[in-house]
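Colleague: for reference, the sequence and a predicted model appear below.
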Amino acid sequence: MGTVRLDTDGGVGTVTIDRPERHNALDSATLSALESALAEARDDDVAALVLTGAGEEAFSVGADVRELADASVAEADAYVAAAQRVTGELAGFPVPTVAAIDGYCLGGGWELALNCDLRVASERAVLGHTELDLAVVPAWGGVRKLVRLVGDETARRLVFFAERLDAQDAYELDLVGDLVAHDEVDDYAHGLAEDLADQPAFALRAAKETFEYAWRERPADLGFQRRLWGELFGTDARREAMYEFLDR
């Protein structure tokens, strides 16, 4: 799979986004590899799953702007459709998922983490919906959960101002459940996953399904987000914002 690794140990699967040289940015190939890794983990019948990013700089900075800067509306639509498939697979994964967040977790990377059941962040993590910095919008299915976690106005502020939260602020807002030293985040997340794997398997899956039903987004919601995302790729402002980002 190249840019994504799947490892299984003692019933715990670990999916690692492996593009540290690009801060684990998600280009189309990586999204495809991530979708395949999640499907393989499901087929392997793991008892719990950890999602993490390679290297010491980032969980994932989200969409690969280098790929998207010149994308057409149709190409942008295809890209976000693939991203929604991945977040949908995470949200609907049959067993609990744990995001192990170290470093930057921004934009689409943050939406991946939001679609996990549990989130563990290192003390140096930086999290946020930074899409408006690129003149686009969150469209991967994370906003609905964000609203439920922090409330409507706080969610709007986080998105409208593209705020980057340090780990302590994210913890105080209940966006992450555990805050640990940066050199402990992987071990801590895997410890949680191992504890989950020790739970009665059938009951744990049923409990996960109960929460999935409660949090489920209507397909129309995702279709609306996808349409907005695609339309923005027809604007000069979006193109200029992405090129300014690449210049920085």
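Modeller: Nice, I can see it. Numbering: from 1, shown residues only.
Colleague: from here on, contacts and neighbour counts on C-alpha atoms
Modeller: Fine.
Colleague: which helix in this structure runs the most residues?
Modeller: Counting residues, the longest helix in the chain under DSSP state H turns out to be helix 73-91.
Colleague: and it, which residues are buried?
Modeller: Buried residues in helix 73-91, defined by neighbour count with 16 or more other CA atoms under 10 Å: 73, 76-77, 79-91.
Colleague: now swap in stretch 191-200 and tell me
Modeller: Leu192, Ala193, Glu194, Leu196, Ala197.
Colleague: for this protein, which segments count as strands?
Modeller: 4-9, 12-17, 48-53, 58-60, 97-101, 104-106, 118-122, 126-128, 165-166, 178-180 (DSSP state E).
Colleague: if we can go back for a sec, now intersect the buried residues of stretch 191-200 with the helices, please.
Modeller: Leu192, Ala193, Glu194, Leu196, Ala197.
Colleague: please tabulate the residues you listed in a markdown table, including the columns distance to Gly55.
Modeller: As requested, those are exported to a markdown table (distance: CA to CA, whole Å):
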| residue | distance to Gly55 |
| --- | --- |
| Leu192 | 21 |
| Ala193 | 21 |
| Glu194 | 23 |
| Leu196 | 26 |
| Ala197 | 26 |
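Colleague: try this one side by side with the last:
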Amino acid sequence: MSFVSCEVQDRVAVLTIDRPKALNALNPEVLNDLRLAFEGIDQDVVRCVILTGAGDKSFVAGADIASMSTMTKAEGEAFGRLGNDVFLMVENFPLPVIAAVNGFALGGGNELAMSCDIRLASENALFGQPEVGLGITPGFGGTQRLARVVGVGMAKQLVYSATNIKASEALRIGLVNAVYAPDQLMDAARKLAGKIASNAPIAVRNCKRAINEGIELPIAEAVQVEERLFGACFETHDQVEGMSCFLSREKPKPKAVFTNN
């Protein structure tokens, strides 16, 4: 992979989009490398993923306008499909994914961040969907995820006006979970990832599935999703060990490698 690097430490994988000269802009090659990077994660070892951008200016500045400028209708639709396929893979990845947004998160960058479970931002981060200023709509899920994250009214305001917002405003409207000084962002992301990784992996994965699968369902159907995943935790090592140690006040002894039982 030329444009995405992977580092694994203490059960946490850090994926870095590495195209700093182009502010980590997304083109088909970057998207394919991102997909390969996620597919290459050893889910028996890794328990949480951090996604960030190389350099100190940009998470992902957007889709590569140079590569889009000459696309036909069919090519544009195919590019949108590729981006959506990759971002849906990120969104539905079994492990929690934290976006460490270290600068520009515009267009496809904001869309990629929204496909992650949790978004942490540096104080110099900038968010937005500026596509209408270029004569196009958001193409990688921006019109859909933004409305789900910040509400329909705020999403329409940001998308229709192509307004970019600072990290403090992104925090206020609920687009990000927390804001840190630039030199503290990755430490904060690693600390949160480590806390997630220390918990029972089957339970964490099932919580992600329950939230993702149930959020758009009527509550009566959504709780049935939860019931099924709640039940699936029983008779696993993590459940037996966790509850027995709670009762005996001992520290749980997690398995070294993830298994389904």
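Modeller: Structure's in. What do you need? Because the structure is predicted, anything quoted here is derived from the model rather than measured.
Colleague: can you give me the TM-score here?
Modeller: For this chain pair, the superposition-based TM-score is 0.84 by TM-score structural alignment, normalised by the length of the first structure; 217 aligned residues with a CA RMSD of 1.5 Å.
Colleague: picking that back up, from the contact counts, what lies against the longest helix of the first structure?
Modeller: Contacts defined by 3 or more CA pairs under 8 Å, 6 or more residues apart in numbering; DSSP states H and E place helix 73-91 of the first structure against helix 28-43, helix 108-114, helix 219-232.
Colleague: go again using 7 Å as the cut-off
Modeller: helix 28-43, helix 219-232 (3 or more CA pairs under 7 Å, 6 or more residues apart in numbering; DSSP states H and E).
Colleague: chain center to the shortest one: distance?
Modeller: Counting by CA atoms, centre = their mean, to the nearest Å, helix 219-232 of the first structure is centred 18 Å from the centre of its parent chain.
Colleague: got the angle between that helix and helix 73-91?
Modeller: For helix 219-232 of the first structure against helix 73-91, the angle by axes from the mean of the first three to the mean of the last three CA atoms, to 10 degrees is 150 degrees.
Colleague: check the longest one too.
Modeller: Note on geometry: by the same axes, to 10 degrees, helix 28-43 of the first structure and helix 73-91 are set 20 degrees apart in direction.
Colleague: what's helix 28-43 of the first structure in contact with?
Modeller: Helix 28-43 of the first structure is contacted from outside by Met1, Thr3, Val4, Leu6, Gly13, Val15, Tyr79, Ala82, Ala83, Val86, using CA atoms under 7 Å, 6 or more residues apart in numbering.
Colleague: pick the most buried one from the helices and strands packed on helix 73-91 of the first structure.
Modeller: helix 28-43 (a mean of 19; mean count of other CA atoms under 10 Å).
Colleague: what angle do it and strand 12-17 make?
Modeller: Using the same axes, to 10 degrees: helix 28-43 of the first structure against strand 12-17 is 180 degrees.
Colleague: what's the mean deviation for helix 28-43 of the first structure versus the second structure?
Modeller: When the second structure is overlaid, helix 28-43 of the first structure sits 1.3 Å from its aligned residues on average, using mean CA distance after the TM-score superposition for the first structure.
Colleague: what angle separates that helix from strand 48-53?
Modeller: 160 degrees.
Colleague: look up the closest residue to Pro182 of the second structure, ignoring the ones flanking it.
Modeller: Ser122 (4.9 Å; CA to CA, 6 or more residues apart in numbering).
Colleague: how near is the one you found to Arg228 of the second structure?
Modeller: 38 Å (CA to CA, to the nearest Å).
Colleague: those two: which has the busier surroundings?
Modeller: Ser122 (24 against 12; other CA atoms under 10 Å).
Colleague: pretty sure that one contacts Val101?
Modeller: Yes. Taking CA atoms under 7 Å as the definition, Ser122 of the second structure is a contact partner of Val101 at 6.3 Å.
Colleague: and the closest residue to Asn27 of the second structure other than its chain neighbours, what does it touch?
Modeller: Nearest non-adjacent residue to Asn27 of the second structure, counting by CA to CA, 6+ apart: Asp64, 5.4 Å away. By CA under 7 Å, 6+ apart, the contact set of Asp64 of the second structure is Ala25, Leu26, Asn27.
Colleague: same question for Gly142 of the second structure.
Modeller: Contacts of Gly142 of the second structure (CA under 7 Å, 6+ apart): Glu111.
Colleague: what's stretch 80-90 of the second structure aligned against in the first structure?
Modeller: Taken onto the first structure by TM-score structural alignment, stretch 80-90 of the second structure occupies residues 80-90 there.
Colleague: also stretch 23-38 of the second structure?
Modeller: Going by TM-score structural alignment: stretch 23-38 of the second structure matches residues 23-38.
Colleague: from Gly62 of the second structure, how far off is Leu23 of the second structure?
Modeller: Leu23 of the second structure is 8 Å from Gly62 of the second structure, by CA to CA.
Colleague: so how far is Ala100 of the second structure from the closest residue in space to Pro94 of the second structure that isn't next to it in sequence?
Modeller: Computed as CA to CA, 6+ apart, the closest residue to Pro94 of the second structure that is not its neighbour in sequence is Arg205, at 5.8 Å. Distance of Arg205 of the second structure to Ala100 of the second structure, given as CA to CA: 20 Å.
Colleague: more crowded one of those two?
Modeller: Ala100 (28 against 17).
Colleague: that one maps to what in the first structure?
Modeller: By TM-score structural alignment, Ala100 of the second structure lines up with Ala100.
Colleague: just Leu247 of the second structure next, same as before
Modeller: So, by TM-score structural alignment, Leu247 of the second structure is left unmatched.
Colleague: sounds good, over and out.
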